[in-house]
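Enquirer: Here is a sequence with its predicted model. Questions after.
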Amino acid sequence: MDSSSALLVGDLTGVAVFAASGGSAAVGKRLDLFGVVFVGFVAALGGGILRDLVINQVPPLAFADWRYPLTAVLASLAVFWLHPHLDRLRRTVLGLDAAGLGLFTVTSTLKAFDAGVPAVGACLLGMLTGIGGGLVRDLLLNEIPVVLRREIYAVASLLGAIVVAVLVGLGWGSVLTFTGAALLVFVVRITALYRHWSAPRPRLGGGASAESG
């Protein structure tokens, strides 16, 4: 598999995973079939649309390549029909979200490099694309976006993007190493959830100290 094919597979896998995450969250809110598909669709493709507009890939792949919207719709439908078999929807959403975060961070950072974006900008764009799907999903479902809570989320994405940039700079880029970068984001995110790692919070009245993870 050449690099462009691997990038496409990774991107579509990220779309499917984020669509499933959005669909699962929508099922948890008891939305109807259209609502589940809509939330899954927007969660899966929102970050990628932002990325494509920034790197001047117009129209964005979400509209130019039929495989992207089809993947998002099918993944959302699968969650709608299979959700009775998904044990503990919240845990499913968090796991899928972490996987999508890792995949989108890596593929979007690589696409930014391919478009000639410098390393710092590529890392920021990779992070923004990675967190975009979860941000849109939470806003649609009237939840405080995960990225704005004290949990480690955007930091995990940025770490993965930096690892990708280092790999590219050292000439060590391969499907295996980039897969490792995506896995790193996933592991950091899941570990932060289970060990309750968090970013510092502001000091509030009475001399209470900021919490940190």
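Expert: Here it is on my side, so go on.
Enquirer: Going by C-alpha atoms from here, please, whenever you check contacts or count neighbours.
Expert: Noted.
Enquirer: can you give me the strands for the chain?
Expert: With DSSP state E, there are no strands along the chain.
Enquirer: Verify the stated contact: Ile103 with Gly180.
Expert: If you look again at residue 103, you'll see it is Leu, not Ile. No: counting by CA atoms under 8 Å, Leu103 does not reach Gly180; the two are 10.3 Å apart.
Enquirer: Take this one as well and set it beside the first:
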Amino acid sequence: MTTSTALLFADLTGVAVFAASGASAAVAKRLDLFGVIFVGFVAALGGGIFRDLVIDEVPPLAFADWRYAVTAAVTAGIVFWFHPQFARLRTTVLVLDAAGLGLFTITGTLKALEAQVPAVGACFIGMLTAIGGGLGRDLLTGEIPVVLRREIYAVAALLGSVTVVVLDFAGLTGPAPLTAAAALVFGVRLIALRRRWSAPVATAQPRVGRRPAGGS
């Protein structure tokens, strides 16, 4: 399997798992068939559209290659029709989202590097490719985006992007090293969820009440 074929396979796999993640979230919100497919489409392809626009690859693959849109729509439709089998929707969404996060981090970073984007820029493009679909999914389903919560999400994607850049610098861009990088993102995300790891948040300062006038 060539690198380009492996990249296409990973990209379409990421589209499928993010579409399933988005569709599962939409089903949990009791959206209709069109709503489920639309949310699945945005979750699957939103980050990739952003990536392609940033690296000046127009039209984006989501519109130029029918396989992307069809993969997203078909996957979302399957989730809609067979959602009773997804007994624990929240767990399913989280696992699928973690898998999509890992796959899209790798493909986004690689495509940025292929477009001659410098290492630091490629890391950020890879991270934004990975989190863009989930951001759109959460906004459409009325949830606070995961990337804005305390959970380790964008940090896991950024770690994966840095790993891909280091592997590329070392000349290790074959399927095995890239799969290991995707697994790293996936593992960090799931472990963070299980152990409730979180980024620090600002501590609210208690308001100091005014002393009542008069009296002692």
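Expert: Received it, and whenever you're ready, just let me know what you need. Since we're looking at a predicted model, the values are computed, not measured.
Enquirer: out of Leu103 and Gly180 of structure 1, which sits in the busier spot?
Expert: Using other CA atoms under 10 Å, the more surrounded residue of Leu103 of structure 1 and Gly180 is Leu103, with 31 against 17.
Enquirer: Pull up the gap between that one and Ala25 of structure 1, please.
Expert: 19 Å (CA to CA, to the nearest Å).
Enquirer: now Leu128 of structure 1
Expert: For Leu128 of structure 1 relative to Ala25 of structure 1 (CA to CA), the value is 21 Å.
Enquirer: Provide the aligned range in structure 1 for stretch 92-100 of structure 2.
Expert: Counting by TM-score structural alignment, stretch 92-100 of structure 2 pairs with residues 92-100 of structure 1.
Enquirer: All the helices of structure 2, residue numbers only.
Expert: For structure 2, applying DSSP state H gives helices covering 3-28, 33-54, 61-64, 66-81, 89-114, 119-140, 154-169, 175-195.
Enquirer: of all those helices, which lies closest to Ala202 of structure 2?
Expert: Closest of the helices of structure 2 to Ala202 of structure 2 is helix 154-169, at 17.5 Å (criterion: CA to CA).
Enquirer: Would you check how far apart the residue nearest the centre of structure 1 and Phe18 of structure 1 are?
Expert: Residue closest to the average C-alpha location in structure 1 (CA atoms, centre = their mean): Leu101, at 2.8 Å. Separation of Leu101 of structure 1 from Phe18 of structure 1 (CA to CA) stands at 8 Å.
Enquirer: Same check on Leu96 of structure 1?
Expert: 7 Å.
Enquirer: So between those two, which is more surrounded?
Expert: Phe18 (36 against 21).
Enquirer: ok, for the more buried one, nearest residue in space, not its chain neighbours?
Expert: Among residues not flanking Phe18 of structure 1 along the chain, Ala44 sits closest, at 4.7 Å (CA to CA, 6 or more residues apart in numbering).
Enquirer: Thanks again, I'm all set now.
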